[in-house]
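Novice: here are the coordinates; sequence isn't available:
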């Protein structure tokens, strides 16, 4: 598998462009996210380089003057890696590596590297490996750029081309093998989903690092890996959950992200199938993140792409314990102070007026959990009754945690 091990943090710089399609404010948001991605992968960022262009330069992404500025900075400060915010074409990557002579990564390569580090199961590793090879195939020529320095050498060009073609053939064969392997696993997973019978399926969806795994652990009392880094969870986790005495299956899925590489969307098809085949979606939002509205839009866009946008949904605004706003005094001379928002205030915001049932919680402190559990119970019950119209009298809502504490007493 094309995976690299990182033991120490690498020093890197970031590069992005302001274009007609991407203003400076939007770019700063993307660069903040790119820096978090770099940190997750194992890098520390020394500096950001930003350039305003009508569109990215077709040869080197940024202009020649900016390339020279970056080159001088990385040489003077002994920087080993340059990370670009957008996916580079094979020719851009080749030209930049030839010009700057340090490791060049783009957003796609960085995300693939994180996925390679995070994949735990054989299935997830197979998915990531397929995406890596699909990314690498059109960029193979850069691996043999050393042959360009031997112009005119008899026999040099032929062997070089043969070597590249040999590698391409090996990678194409490997891609074909991995696709066949995934088809087999996909069938197995589809069979597993069918064997779950008519039990209501609920899927947690949301942007990466919004607290889905923490919420999964709190609801199902399981031990799913959760960490304050992007893509902490790659492997789909399914747990049987009982609220009151109503059982259902809860699935934790990989987090979404803006500019998600197309290779990953394709290779993680089965993970998305869990979302596509769910009966109810719980859309988790990190309310403390300044770009949470963009995150909601990004998730909704991906749900639309996989035809899952019309499913019943609950909006769960998480991390209210981590949210505060600056409260200004009347005279404008007194420094502002941070103030938390109460649940009653949250319920008067525009978020509470969503067309979907909406609740504000903290998965970490379990604040307002009873209301969220009641909401999940009600929505699952609606689906359950539609399937078993004569069995609804068997179920009665109560809070499991409250009952447990009473029993313990």
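Specialist: Structure's in. What do you need? This structure is a prediction, so every number in the text was calculated from the model and none was measured. Residues are numbered from 1 along each chain as shown.
Novice: from now on I want contacts and neighbour counts done on CA atoms only, so please keep to that.
Specialist: Will do.
Novice: measure residue 300 to residue 383 for me?
Specialist: Residue 300 sits at a distance of 22 Å from residue 383 (criterion: CA to CA, to the nearest Å).
Novice: structure B:
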């Protein structure tokens, strides 16, 4: 799912901060020829067994672990986009008074992570089914005062079903984080989460429980595009994609398990979701398969096929391991939205066979809170009915109405139009 803060985080730190120049002597020995890989490592995520938000020493040790894991992957020929830390949902146990004092600890952890070029995920700040409206202004302050930090709140769970009060709280938080910055970019740091399991390496919904672990999230759209080019038969596409993706993910798993073993950590698995980036568009891969523009007839079955293959790869999977359709982060999706070929409800339909839900959907800045609440409730209902992990990250564009053009001064976000809520 979009990594909310990843966009602004990469921009704020600059490429040099995230991809330091390291002497080859620091890389671990490579037993096989050094060759470029077919997938990009979107994130190496360490889930940390933190007990107190004031425990900076544990976070510092984990940052060192991530640095070693990153060098190992780079030594094996992989490009590593980001490193991340996820925490247990410690914030969810705090009352209003302790929430305010926790901001100081969170700012300190955020600064610690930012200095190392690492992103921080707090996990759910609300677990219980209650309309905790005090969280909305607190969330806005968190967004304003941090650079790398993402978080979520629960709107549905396997045990509790739909959290109706939690949905109301999520709508209030969605509005608050959108208004926290004049550009609306605070929306990237929060999502409402339904049935999202621990161990998810992608943000903003990633969270942790249990012993400290290491997991990986990928950018693998190039593998899909290669498999689908020149193929319009469903079964041939499946036959071509499955072995290609299996080969790539097994190599990633080999490196990841070695990295975890070297630091005596639990290996958490791979989120096999083919996250898009730049010209590597999931919308383009789908169009290569269907032979039609994204949103036209055939899109749903293509989404279903890709999801089936993603979930069938014989490696340890974690997180969504499904199909991401982030409108603002995908070149082709942004273009097709501008052409009016699909809308929010089409994306909700595709979510029935995909893996993420509604991700970075540009909506009018003045969208009523009641409408936001109904959208979130629809996703919660879908997640409960289908027993799957989904999330909602809406991007409320300040000062814009339905059909207005949206432009970003960020090469990782694509121009499109505001969609109807």
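Specialist: Great, that's in hand. Here the structure is a predicted model, which is why all the values come from computation and not from measurement.
Novice: and the TM-score between them?
Specialist: The TM-score (TM-score structural alignment, normalised by the length of structure 1) is 0.26; 175 aligned residues with a CA RMSD of 6.9 Å.
Novice: show me the contacts for residue 376 of structure 1.
Specialist: If you count contacts by CA atoms under 8 Å, 6 or more residues apart in numbering, residue 376 of structure 1 has them with residue 314.
Novice: mind listing the strands for structure 2?
Specialist: With strands called from DSSP state E, structure 2 shows them at 40-47, 80-86, 118-124, 149-157, 161-162, 190-194, 213-219, 266-271, 357-364, 390-397, 405-406, 416-417.
Novice: repeat that for the stretch 201-350 of structure 1.
Specialist: 201-206, 237-243, 246-252, 280-286, 313-318, 325-327, 337-339 (DSSP state E, counting those that start in this stretch).
Novice: and the second one, which residues are buried?
Specialist: Yep, that's strand 237-243 of structure 1 we're talking about. By neighbour count with 16 or more other CA atoms under 10 Å, strand 237-243 of structure 1 contains the buried residues 237-239, 241, 243.
Novice: out of those, what pair is the most spread apart?
Specialist: Using CA to CA, the two most remote members of the buried residues of strand 237-243 of structure 1 are 237 and 243, lying 18.4 Å apart.
Novice: of the strands of the stretch 201-350 of structure 1, which is nearest residue 216 of structure 1?
Specialist: Short answer: strand 246-252, nearest of the strands of the stretch 201-350 of structure 1 by CA to CA, at 6.7 Å.
Novice: quick one: that closest one to strand 237-243, angle?
Specialist: Strand 246-252 of structure 1 and strand 237-243 are oriented at 150 degrees to each other (axes from the mean of the first three to the mean of the last three CA atoms, to 10 degrees).
Novice: circling back to that earlier point, pick the most deeply packed of the strands of the stretch 201-350 of structure 1.
Specialist: Mean neighbours per residue, mean count of other CA atoms under 10 Å, is largest over the strands of the stretch 201-350 of structure 1 for strand 201-206, with a mean of 26.
Novice: grab the longest helix from structure 1 for me.
Specialist: Identified as the longest helix of structure 1 according to DSSP state H is helix 157-195.
Novice: quick one: buried residues of it?
Specialist: Neighbour counts over helix 157-195 of structure 1 (16+ other CA under 10 Å) mark 160, 164, 168, 171, 174-175, 178-179, 182, 186, 189, 193 as buried.
Novice: turn those residues into JSON lines, including distance to residue 215 of structure 1.
Specialist: Shown next, in JSON lines, are the buried residues of helix 157-195 of structure 1 (distance: CA to CA, whole Å):
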{"residue": "160", "distance to residue 215 of structure 1": "53"}
{"residue": "164", "distance to residue 215 of structure 1": "48"}
{"residue": "168", "distance to residue 215 of structure 1": "44"}
{"residue": "171", "distance to residue 215 of structure 1": "40"}
{"residue": "174", "distance to residue 215 of structure 1": "38"}
{"residue": "175", "distance to residue 215 of structure 1": "36"}
{"residue": "178", "distance to residue 215 of structure 1": "33"}
{"residue": "179", "distance to residue 215 of structure 1": "33"}
{"residue": "182", "distance to residue 215 of structure 1": "29"}
{"residue": "186", "distance to residue 215 of structure 1": "27"}
{"residue": "189", "distance to residue 215 of structure 1": "24"}
{"residue": "193", "distance to residue 215 of structure 1": "22"}
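Novice: for the residues you listed, which one is nearest residue 374 of structure 1?
Specialist: Of the buried residues of helix 157-195 of structure 1, the one sitting nearest to residue 374 of structure 1 (CA to CA) turns out to be residue 193, at 25.9 Å.
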